[in-house]
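K.L.:
My questions are about this predicted structure, shown below with the sequence.
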Amino acid sequence: MNKLFSIFIFSLFLIPFSYSQTSIFGKWKTIDDETGEAKSIVEIFQKGDKAFGKIIEILDKEKPTPVCDKCDDDDPRKGQKILGMEIIKDLEKDDDEWDDGTILDPENGKVYRCKMWVEDKKLIVRGYIGISLIGRSQTWLSVN
């Protein structure tokens, strides 16, 4: 009986570890797909049945408070600080991935359709226009 209880308690400690390795939710270090440089920390969270993400840390200390000056004029994020900005919106769960949402690239101000999934403990983020074949992907690293 005591051994069974010990196994049960040990398994409780494994649940959050395995969840964080397979879930998109948590904190992720963004890696620029062109330069390979770490850019920011994005926290992905759930509101209702959708996923959202905001920038919680800027890693480039030379630009500690950049603003989204290239966002479209009709985007309410135009001129706003990138730190704290919600850049991922309205992703919906679809089997092992989240899609049908959008992601903003604050460096160029463009909003792309977005899908993401976890692969080998890394977050694959795909931004695209039209069909998902026309776009680019980034691999983000967990900081949990």
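P.N.:
Alright, I've got the coordinates.

K.L.:
all contacts plus neighbour counts: C-alpha atoms, from now on.
P.N.:
OK.

K.L.:
tell me which element residue 17 falls in.
P.N.:
Per DSSP states H and E, residue 17 falls inside helix 2-22.

K.L.:
Use this one as the comparison:
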Amino acid sequence: MKKNILLATFVGLFFSGNVLAQDLSGTWQQIDDKTGSPKAIIEIRKEANNTFTGKITKVTPRPGYTPRETCNNCPAPYTNQPILGMDVLKGLKYVEGTHNYEKGRVIDPLAGKIYDAKVKLSASGKRLTLRGYVGISALGRSQTWLRLD
């Protein structure tokens, strides 16, 4: 009887941790792929349609950099939208049985460009790699984001 309870507890903890590691929801520190400096704080939330959306909640000050306040040369509906509070990541869908999310879109508010996006979440759930690309994944750049919560 004690063995069954212990086994059930272990299995429950194992699977609940696994589920949490697969959820992107939370607060993330965006790291600049060129300089390695923190860029912004992004809050990712799960939408009713089971996709994930990421919003800029804070722009991180960096030495020698004056942050922009509005989206630069951005297409509608982002035209002249404030960067703070902007949904920069949209439509990511979880790929069943993996730590991957695909079919998203990400906007670079400094360049005004929209890219296809996919994300790979680390096994621990504390780090993600976002790949923004045009057409095929090989034609893009990756950024690392660190979970803050």
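P.N.:
That came in fine, so what should we check first? All figures in this text were calculated on a predicted structure; none of them were measured in a lab.

K.L.:
and the helix holding residue 17 of structure 1, what other elements does it pack with?
P.N.:
strand 110-119 (3 or more C-alpha pairs under 8 Å, 6 or more residues apart in numbering; DSSP states H and E).

K.L.:
Aligned to residue 79 of structure 2, what sits in structure 1?
P.N.:
Aligning on TM-score structural alignment places residue 79 of structure 2 opposite residue 78 in structure 1.

K.L.:
I'd assumed its match was in a helix, is it?
P.N.:
No: Residue 78 of structure 1: not assigned to a helix; according to DSSP: H, G, I helix; E, B strand; the rest coil it is coil.

K.L.:
Might you report the residue contacts of it?
P.N.:
If you count contacts by C-alpha atoms under 8 Å, 6 or more residues apart in numbering, residue 78 of structure 1 has them with 67, 68, 69, 70, 71, 72.

K.L.:
Nearest spatial neighbour of it, chain-adjacent residues omitted?
P.N.:
Once flanking residues are discounted, residue 78 of structure 1 sits nearest to residue 71: 4.9 Å by C-alpha to C-alpha, 6 or more residues apart in numbering.

K.L.:
Neighbours of that neighbour, how many?
P.N.:
21 (other C-alpha atoms under 10 Å).

K.L.:
Name the SS class of it, please.
P.N.:
Per three-state DSSP, residue 71 of structure 1 ends up coil.

K.L.:
ok, now residue 98 of structure 2?
P.N.:
With three-state DSSP as the basis, residue 98 of structure 2 sits in coil.

K.L.:
if I look at it, how far off is residue 78 of structure 2?
P.N.:
32 Å (C-alpha to C-alpha, to the nearest Å).
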